[in-house]
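J.: Fold the following and give me the result.
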Amino acid sequence: MTLTPTLFDSATPPATPAVSTTAGPRPGISLTVYGLPAPQGSKRHVGNGVMIESSKKVKPWRQDVKQAALDAVQGLADWTPLDGPLVASMVFTFARPKGHYRTGRNAHLLRDGAPPRPHGMPDLSKILRCTEDSLKGIVWHDDARVVGYGRLGKFYAGTDAADVLSMPGCVIRVWPLDDAAEVQA
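T.: From the prediction side, this is the model:
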């Protein structure tokens, strides 16, 4: 299967997914989510067997991911959630803290000790879990179908790297395992 070059063009995330229309296996999909990536962490018991998420940021992030996924598949008349072994790529973008910048007339410059990538909270694995669960039934049948990752990471906004946004969010790409080698080549 030949995928369109815009499907995984990292220069600018597409507003709508670029999906191949050639015959063959189901095409991949690409979507961009804007919002603050949130970790799916611990739950707390509030009584009568009711458990709620500890983080108040989870629900808005899940809604942002679901809406972006629905928008991405909306224009595809015959879209059904992907099934079978899948490979995903998720690049999460975070705002750089103000403490990473100098002060005064050099406030636009990074401090010498500013880390190049986020290496603290939230945990990448917990953000990934929350994002995967949000795509269930829209992009894929279940996140258990994901057998590997092409690219997975946390970056600061404005970093010069593929799929890094200029504001907080995530670029998500999913394709069938059979097509993954072709896409990553």
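J.: from here on, contacts and neighbour counts on C-alpha atoms
T.: Fine.
J.: List of residues touching the lengthiest helix in the chain?
T.: Longest helix in the chain, counting residues (DSSP state H): helix 58-74. Identification of contacts with helix 58-74 by C-alpha atoms under 8 Å, 6 or more residues apart in numbering yields 15-17, 30-40, 79, 130-131, 134-135, 138-139.
J.: before we go on, could you also do this sequence so I can check it against the first one:
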Amino acid sequence: MSSTSEPLLSVTVYGLPAPQGSKRHVGEGRMVESSIHVAPWREAVVWVMRQKIARTRGWSPLTGPLDAAMVFSFVRPKSHYGTGRNADVLKSSAPSRPAVMPDLSKLARSTEDAITTAGGYKDDALLVGYRRLEKWYTTDYGRVPDVLASQGAVIHLYRAEGLPAGGETR
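T.: Sure thing, here's the model as predicted:
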């Protein structure tokens, strides 16, 4: 199976990527998102997607099996850097990747739902695979494809490629 096809839709969204999934009970049977950052992130994704779609002649929401790629970029915490004259120097103990909250799967969930809301595809159930689903620090901008210089995400949607008729899986 080849993954060299061009994306059907690609966008860059700036802002703080936020996870969706955890909810808390606030009484009278009402549940609200635990993160106050979910709504602004989803709104940013919807706005950018709708802008892109509006510029795409004859657009209709994607259907059929789709693959996605999402690369989330986060600013490093100040604790990763030295102090004083070394304030711009990354500590040797600083982690290379953001293996901390938020959960990658919950970031994908909030972004997938926002793409549905924007009309990027009919439903996020159409996603059958991910070509890339990653978290990086903005300090890797220019060294790693799709990593941004500021917080946000690069999102690509592709037509999923299946096995040829009569093909076997391993």
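J.: circling back to that earlier point, okay, and the very next helix or strand once past the longest helix of structure 1 goes to which residues in structure 2?
T.: Next along the chain after helix 58-74 of structure 1, taking DSSP states H and E as the criterion, comes strand 86-94. Strand 86-94 of structure 1 corresponds to residues 66-74 in structure 2, going by TM-score structural alignment.
J.: mean deviation (superposed) between that stretch and structure 1, please.
T.: In the superposition with structure 1, the average deviation recorded for stretch 66-74 of structure 2 is 0.3 Å (mean C-alpha distance after the TM-score superposition for structure 1).
J.: Please tell me how far the residue nearest to the spatial centre of structure 2 sits from residue 103 of structure 2.
T.: By C-alpha atoms, centre = their mean, structure 2 has its centre lying nearest to residue 70, at 4.0 Å. According to C-alpha to C-alpha, to the nearest Å, residue 70 of structure 2 and residue 103 of structure 2 sit 13 Å apart.
J.: What residues in structure 1 pair up with the longest strand along structure 2?
T.: Ranked by number of residues, the top strand in structure 2 under DSSP state E is strand 127-137. Against structure 1, the aligned range for strand 127-137 of structure 2 is residues 146-156 (TM-score structural alignment).
J.: Which positions within the matching stretch qualify as buried?
T.: 146, 153, 154, 155, 156 (16 or more other C-alpha atoms under 10 Å).
J.: same check, this time on stretch 74-90 of structure 1
T.: Applying 16+ other C-alpha under 10 Å to stretch 74-90 of structure 1 flags 82, 83, 86, 87, 88, 89, 90 as buried.
J.: how distant is it from the center of its chain?
T.: Here the centre of stretch 74-90 of structure 1 is set off from its chain's centre by 14 Å, with C-alpha atoms, centre = their mean, to the nearest Å.
J.: cool, stretch 127-137 of structure 1 as well?
T.: Using C-alpha atoms, centre = their mean, the offset of stretch 127-137 of structure 1 from its chain centre is 9 Å.
J.: Spell out the secondary structure type for the equivalent of residue 35 of structure 2 over in structure 1.
T.: Using TM-score structural alignment as the criterion, the counterpart of residue 35 of structure 2 in structure 1 is residue 55. Secondary structure, DSSP: H, G, I helix; E, B strand; the rest coil: residue 55 of structure 1 is coil.
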